[in-house]
Each structure stands twice: as C-alpha cells, then as structure tokens.
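A.B. asks: no sequence on this one, just coordinates:
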C-alpha cells in the first residue's frame, strides 16, 4: 500500500500484530501521499467543487475510481460507488436515482454522468445465481443490492442478447454490460436528471475479456447508443478500439 509497507512485517507473523501491521501500512501510505502532494494541490477546491463528471462504479477493490481516468487533481471526478454500480436506490418500494449521483448534477454543475461496470463482477454473478434459483448470498446489507439486480438479470436472460449456452464467464460479462446499459437508461429516463446531461456507459476490464489492454475502460454506451460502429463515429479515431461490445 505504501513505500514502507514491507517494513511493517519485519517483526514476524504474530496474528495479534497483523491488525496493527495493516494500520501501520495505512498510516505510512497516507504519509507518502501527503509528502508527494504539491503545496497548492487543493488550492482550487478549498471552498467548492465543480467536477466535470460523476462516475458511479462498483464497490470493488480492483476498480481504481480515479486512476482509471488518469486523474491527478482533486475535484475532477465525483466518485460514488455501490454494489453492482447501480444508479438507483429503493425508497419505500420506489426506485429513485441514487443521491450520490444526483448531488453533483444538481449542486456542483456536473453535466456528465458515467456508469462504470467491471468484468467478473461479483454482484452480477450473485444476481445471476439467484435468478437461477440459488439463495441470496447474505448478509442483509448485501442482499438488498443483489435483490435489486435480479430483475435486471432476468430481463437480460429473456432479451436474446445473452448467450445462455456459453460458459458462465461469458454470460456474467455479458450481463455486466447489459446492466450498464440498463442503469444508463434509467438515468436517461429519470425526471430528476436534466436532458442536457450526457450519460456514458463503460466496462472496466482487468481480465482481458474485451481485449488485451488490461485496465481499459471500454465504451459501451453513449447517450443510449450501444452499437460499437455508431459509437466509433462519435469518438476520435485514435480511440476506436475502446468501442467494444459483448452484446452487439
């Protein structure tokens, strides 16, 4: 985690010390972070923020929410996350747009929203298994979010876009992309999201499913357009390779 992390393990493998080892790694990592920051790093965002994009990602330690965009300044990307990169929450049985997305759109002048799924998503895998008849994984705080994904998975399996005869790896990753499209559509159709907000869908690939560029965010949806050929027409030629789909 930090440049001094190895030194925290030099005292042995005693289990009572392991928790303190992790704490020491966190403290050392933050010290390294502080020492590396320019003096004026936070100067432009001391009072307020105006991020250009709000990007909702899946809660996963393998998905670096800012690094994936090459962000090196604070205030550029608003980064909510939850289980399964879901743009909604449940309010007494009603699906509403998650506040982590709505806040920057309504209060920081943010005009671009991105839904970012990732390959091998555990939330999608769990929802797929539930749709196939297996029990929810538990505990309740997890089950709530998996349960909200199950109808999306069921809809996907009936859409004709999923290769249900394929192995589970392909099926899950097709479902990941389908979920990104579904979440993006929910945003576009919500009265709480202004019409002039651009909405993009990406899949972060750290497994080499879409191509050989590990860590690439593949662009699968641009304001409702999901055809890779049509998406290619909307982006510079140098980025054509990121317009990929497992569904179309």
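C.D. replies: Happy to help now that I have it. Keep in mind the model is a prediction, meaning the values are calculated, not measured.

A.B. asks: hey, let's count contacts and neighbours off CA atoms from now on
C.D. replies: Fine.

A.B. asks: tell me the SS of residue 124?
C.D. replies: When classified by DSSP: H, G, I helix; E, B strand; the rest coil, residue 124 comes out as helix.

A.B. asks: From residue 248, how far off is it?
C.D. replies: 19 Å (CA to CA, to the nearest Å).

A.B. asks: Could you check which helix or strand contains residue 170?
C.D. replies: helix 168-189 (DSSP states H and E).

A.B. asks: Residue 90 - that's part of a strand, no?
C.D. replies: Yes: under three-state DSSP, residue 90 falls within a strand.

A.B. asks: ok, residue 54 - contacts?
C.D. replies: Counting by CA atoms under 8 Å, 6 or more residues apart in numbering, residue 54 touches 77-80, 101, 104-105, 110, 112-114.

A.B. asks: Put this next to the first one:
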C-alpha cells in the first residue's frame, strides 16, 4: 500500500484514540450550529480555520469555488449539500468561505478573458461559476494585474453566493448568511490564516458592516467595494 495511505491510517489511529468519547452525544443525530461552504483547496483546512475539534459542531461542504448553486432540471437551486442541514438538522447559519488565490476563480477568470480548456468535470464546475463571476469583470479597476483581479473576484464570487442564498425561497428568512475570505497570502491586513468578513446578509459596505457589528470591526475588511 502507498506510504501516504499508511501515514493517513497511522494518523487516523491517533485521531480515534483521542476522539472516541467525543461522539457520545452525536452518534444518532446531529444539530450543527453552522454549515460552512469552503473551497476544497488543500490549503483551506475547513475545521481547523475555526479551531473546531468537536464532532457535530460544523457541517462542512467543500467544492472548487465554494459554490452554493447546483443545476437541476428546473433551473438553478441551492446545493443540496448546503440545504440539507438547514432542512433536516436545524442549522440556522451559513458561512460562505472564499480564499485568496483561489484556483477555481483563477481558472474561470482566465477562461473568460483568454479562453481555456479543462476536462469535462472541471469545466462543469467552472460553468457554474462563470455567470456569477463574469459580471464582475466589467467592474474591475483597469490597472489591476492578474493576481489582484483574481482576489477581487474572490470577493465578488463570495458576494454572489451569499446573494443567491439570501434571495432563495429555499432558505428560510431566519437563517443568517455570512461571507468571508480566508487569507494565507498576505493580501489583507493581519496574520496569515485569518478570516475576513466581507458580507453579512447581503450587506457589503465596510463602514456599514463595522457600524452594525462593532464587536468584530477589526475583522471586517474588503479589497474591493464595487
């Protein structure tokens, strides 16, 4: 067996020894406090970025581009991954987590600006992002380079995913929806690995958000107010 799998199994044995008693209260049901929609990038440690080691606390969804949209025969709908804990586990908070240097946003940006080719499965995922990111291209400042454009479009994509949730009839009005960006590339002020709040329930203005949420004003920031 490949050494990587052997190493994973050894690490899992340590995990099982540490966690065996932590499942006592969640073996038969779950009631997570939040559902997080993260990019599946290997650098985004979905539970660790929140310091979470409690089974049942977070319902984590991962896909390239932190998408909340899926296509059905009747059109676009909220992804079942996101909707499941809301419908069946009483979860009332959704956090959409983008990240700096997102590969899916980069690939979508390059496809829209230069044209590119991807395998069918990847292209399907990018096709779900194109309409939500494409509209942002026209608003980009003319003097930004490729990396700066991508990081602004990361925010734009998070905004569009939040918007889709807020406007969907499938998501009950009492569910809080928050959009954030995880930074490990020194793009935002602060430390590597910090999460920056950019959108709360559709509000994206930094000043407005800081006034509404003074307890976290230092964590509210944006690269781009378009």
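C.D. replies: Here it is on my side, so go on. No experiment lies behind these values; they were computed from the predicted model shown.

A.B. asks: What residues does the residue sitting nearest the centre point of the second structure make contact with?
C.D. replies: Nearest to the mean C-alpha position of the second structure, counting by CA atoms, centre = their mean, stands residue 97 at 2.5 Å. The neighbours of residue 97 of the second structure, taking CA under 8 Å, 6+ apart as the test, are 36-39, 66, 158, 179-182.

A.B. asks: coming back round to it: settle it for me: which of residue 124 and residue 248 of the first structure has more neighbours?
C.D. replies: Taking neighbours as other CA atoms under 10 Å, residue 124 of the first structure and residue 248 compare with residue 124 leading, 27 against 11.

A.B. asks: quick one: what's aligned to the more buried one in the second structure?
C.D. replies: Matched by TM-score structural alignment, residue 124 of the first structure corresponds to residue 105 in the second structure.

A.B. asks: Report the mean deviation for the helix holding residue 170 of the first structure after fitting onto the second structure.
C.D. replies: Compared with the second structure after fitting, helix 168-189 of the first structure has a mean deviation of 0.4 Å; criterion: mean CA distance after the TM-score superposition for the first structure.

A.B. asks: What is that helix packed up against?
C.D. replies: strand 112-118, helix 122-131, helix 140-157, strand 198-205, strand 216-222 (3 or more CA pairs under 8 Å, 6 or more residues apart in numbering; DSSP states H and E).

A.B. asks: Would you check the span in the second structure matched by the third one?
C.D. replies: Spelled out, that is helix 140-157 of the first structure. Using TM-score structural alignment, helix 140-157 of the first structure corresponds to residues 120-137 of the second structure.

A.B. asks: hang on, the earlier thing: pick the most deeply packed of the helices and strands packed on helix 168-189 of the first structure.
C.D. replies: Burial of those is given as mean neighbour count (mean count of other CA atoms under 10 Å); strand 112-118 ranks first at a mean of 26.

A.B. asks: Next, the mean deviation of the match of helix 140-157 of the first structure compared to the first structure.
C.D. replies: Stretch 120-137 of the second structure versus its aligned partner: 1.1 Å mean (mean CA distance after the TM-score superposition for the first structure).

A.B. asks: what distance separates that stretch from the middle of the whole chain?
C.D. replies: 15 Å (CA atoms, centre = their mean, to the nearest Å).

A.B. asks: Which residue of the second structure sits opposite residue 88 of the first structure in the alignment?
C.D. replies: So, by TM-score structural alignment, residue 88 of the first structure is matched to residue 69.

A.B. asks: Correction: the previous question concerned residue 211 of the first structure.
C.D. replies: In the second structure, residue 211 of the first structure lands on residue 189 (TM-score structural alignment).
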